[in-house]
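Undergrad: generate a structure from the sequence data that follows.
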Amino acid sequence: MPGRLAMTDQLRLPLQSDVPQGASTFVRSASNEEAVRVLERWPDAAGQVMAICGPAGCGKSHLAAIWAERVGAVALNGAEAAHHDPLELEGRPVLLDIAQDADDETLFHLINLAQADGGALLLVSRPSPRFWKVQVPDLRSRLDSIRVTAMEEPDDVVLAAILRARFAERSITPTDEVIDYLVRRIDRSAAAVEDVVARLDEQHRPVTRALARQVLEAAQTLPDEEDAADDEEN
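TA: All right, here's what the predicted structure looks like:
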């Protein structure tokens, strides 16, 4: 079932950037429930820093964007964060997505700025900050002490929701039977969803279970056929 993060007046500030409106489409499940519950009540004090980590396609950026919208956070992205004026961030909650791509100086400044009254910093990345490669010793110790909330790869509920959303973008409405069939057979990643939906759309036919089976079987045999063709040419 789609879930919406609880709204609070905690650190409520005007939006300072265009944050995606996605609360109504975020699906709560066992794979993300802990992270959702943590962000519903975070930050509960000024000067807090936290990281959300997880594999590609698990919904961590989506969840973080909902948090940013709720608290009015400034949304930054990876290495581009270095171009933002630090003076505009003091005393503000900040979201830094693809956080491991930010340089050491930027990360250090953002962590320091989060300590100001009204400040907070949410870092989003695939690996935990403990595994980021940094050169500044003080930054290393700070990253090691950050609270980390992990999200898991999409479970059946989330994967089904992603499939329906990607199909809907192409004005395709497959039956629940088709969705269930695909959930049991594709890799649990956003990339796998994008691939299978694109392949099915290319058929220009009603998306049925039979067609889904045909497309998946063709995808599985394609590498072998390509290898055989290469051997013949060689």
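Undergrad: please count neighbours and contacts with C-alpha atoms only from this point.
TA: Noted.
Undergrad: how near is R126 to V71?
TA: Distance, R126 to V71, by Cα to Cα, to the nearest Å: 23 Å.
Undergrad: ignore the last one, P43
TA: Noted for P43: a distance of 9 Å to V71, by Cα to Cα.
Undergrad: repeat for M151
TA: The value you get for M151 to V71, if Cα to Cα is used, is 21 Å.
Undergrad: for A150, same thing?
TA: Counting by Cα to Cα, the gap from A150 to V71 is 21 Å.
Undergrad: more neighbours: those two, which one.
TA: Using other Cα atoms under 10 Å, the more surrounded residue of A150 and V71 is V71, with 23 against 19.
Undergrad: so the more buried one touches V94, yeah?
TA: No - using Cα atoms under 8 Å, V71 is not in contact with V94; the gap is 9.3 Å.
Undergrad: all strands for the chain, in order.
TA: Assigned by DSSP state E, the strands in the chain fall at 48-53, 74-77, 93-97, 120-125, 147-150.
Undergrad: next, format those as CSV and append distance to P223.
TA: Putting the strands of the chain into CSV (distance: least, Cα to Cα, whole Å) gives the following:
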stretch, distance to P223
strand 48-53, 33
strand 74-77, 36
strand 93-97, 35
strand 120-125, 32
strand 147-150, 34
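Undergrad: please generate a structure for the following sequence too, so the two can be compared:
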Amino acid sequence: MRAEQLPLDLARRPALGRADFVVTQANATALALIEAPRWPGGRLALTGPPACGKTHLVHVWAAATDAVVVQAADLTRYDIATLAGATRVAVEDVPGIAGQRGAEAALFHLYNRLSSMGGQLLVTGGDAPARWGIALPDLASRLSAMTVATIQAPDDALLGALLEKQLNDQKLSADLSTLVYLVNRMPRTAEAARDIAVELNRLSYARRRAVSRDMAREALARVGVSP
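TA: Below you'll find the model as predicted:
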């Protein structure tokens, strides 16, 4: 088996600080709402395409407010009264619990407890909350009424910045000409930036070489893009 074929998990821990969040027109409005001291009713839904920076913004808010961050799928593992005691809670990937009675009920109780305490609740999902497919009517109506902060599909400036950050998270770097080469050819999504960085990390690790134009061309092919 060649080194390139080794089934290694080479992912690194991403940098999620405020200084690491690159601001462009695609995400400036969402950032402003996240950093606002008050939200209408103390509730905010953060939406946007995969890998666009939702989790990053959640952690920016959590660090600034001492909030607790949980996955929606894990809500049934928590004592909701204790969780609400944090007064500021972020629940990620709410659409992922659509139709799961226990998890939906837990989020409903968390919503109500935080409301009664004057706390804050931040939830995330891909589309607008009305499209999340939540089965519990009272929860669906509450989520649909929340103020929404949306990260738009990345413009060129954000796409380049996301790609550079994803490479930095993998402890890699690329010269400007290689970044431009990739941005001009890659799919216009944040998810593609993540996937390309992962492939470059695998190639760089396997070959013990820095990122190059040829390596970038191969990474594009590996994610299904004709270079």
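Undergrad: run the chain-centre distance for the longest helix seen in the first structure.
TA: Longest helix in the first structure, counting residues (DSSP state H): helix 209-233. On the basis of Cα atoms, centre = their mean, to the nearest Å, helix 209-233 of the first structure sits 31 Å off its chain's mean C-alpha point.
Undergrad: now swap in stretch 76-95 of the second structure and tell me
TA: Distance of stretch 76-95 of the second structure from the chain centroid (Cα atoms, centre = their mean) equals 18 Å.
Undergrad: now do the end-to-end distance for that stretch.
TA: Termini of stretch 76-95 of the second structure sit 15 Å apart (Cα to Cα).
Undergrad: now stretch 83-92 of the second structure
TA: One end of stretch 83-92 of the second structure to the other measures 14 Å (Cα to Cα).
Undergrad: got the contact list for it?
TA: With Cα atoms under 8 Å, 6 or more residues apart in numbering as the contact definition, stretch 83-92 of the second structure has outside contacts at 55, 58, 62, 65-72, 110, 113-114, 117-125.
Undergrad: got the residue ranges for the helices in the second structure?
TA: With DSSP H as the criterion, the second structure has helices at 28-34, 54-65, 80-84, 101-117, 137-144, 156-169, 176-185, 190-207, 213-222.
Undergrad: aligned partner of R43 of the second structure in the first structure?
TA: Taking TM-score structural alignment, the alignment pairs R43 of the second structure with V49 from the first structure.
Undergrad: neighbours of the closest residue to that match other than its chain neighbours, how many?
TA: Distances taken as Cα to Cα, 6 or more residues apart in numbering place L121 nearest to V49 of the first structure, at 4.7 Å, with adjacent residues excluded. As a burial measure, L121 of the first structure scores 25 neighbours (other Cα under 10 Å).
Undergrad: number of residues surrounding the residue mapped onto V94 of the second structure from the first structure?
TA: In the first structure, V94 of the second structure lines up with A99, judged by TM-score structural alignment. A99 of the first structure: 23 surrounding residues under other Cα under 10 Å.
Undergrad: these two touch, right, A99 of the first structure and V124?
TA: Yes - between A99 of the first structure and V124 there is a contact under Cα under 8 Å: 5.6 Å.
Undergrad: A81 of the first structure -> the second structure?
TA: Aligned by TM-score structural alignment, A81 of the first structure pairs with L75 of the second structure.
Undergrad: and that match, how far from P50 of the second structure?
TA: L75 of the second structure sits 21 Å away from P50 of the second structure, taking Cα to Cα as the criterion.
Undergrad: what about these two, which has more around it?
TA: Between L75 of the second structure and P50, L75 has the larger neighbour count (other Cα under 10 Å), namely 20 against 16.
Undergrad: list the residues that contact that one.
TA: When contacts are counted by Cα under 8 Å, 6+ apart, L75 of the second structure touches 103, 106-107.
Undergrad: what's the counterpart of R18 of the second structure in the first structure?
TA: Looks like R18 of the second structure aligns to A23 there (TM-score structural alignment).
Undergrad: and if you look at D66 of the second structure?
TA: Matched to the first structure by TM-score structural alignment, D66 of the second structure sits across from G72.
Undergrad: likewise G53 of the second structure?
TA: In the first structure, G53 of the second structure lands on G59 (TM-score structural alignment).
Undergrad: L121 of the second structure versus the spatially closest residue to G41 of the second structure that is not a sequence neighbour, what's the distance?
TA: Leaving aside its sequence neighbours, G41 of the second structure sits nearest to S115 (Cα to Cα, 6+ apart; 7.7 Å). According to Cα to Cα, S115 of the second structure and L121 of the second structure sit 9 Å apart.
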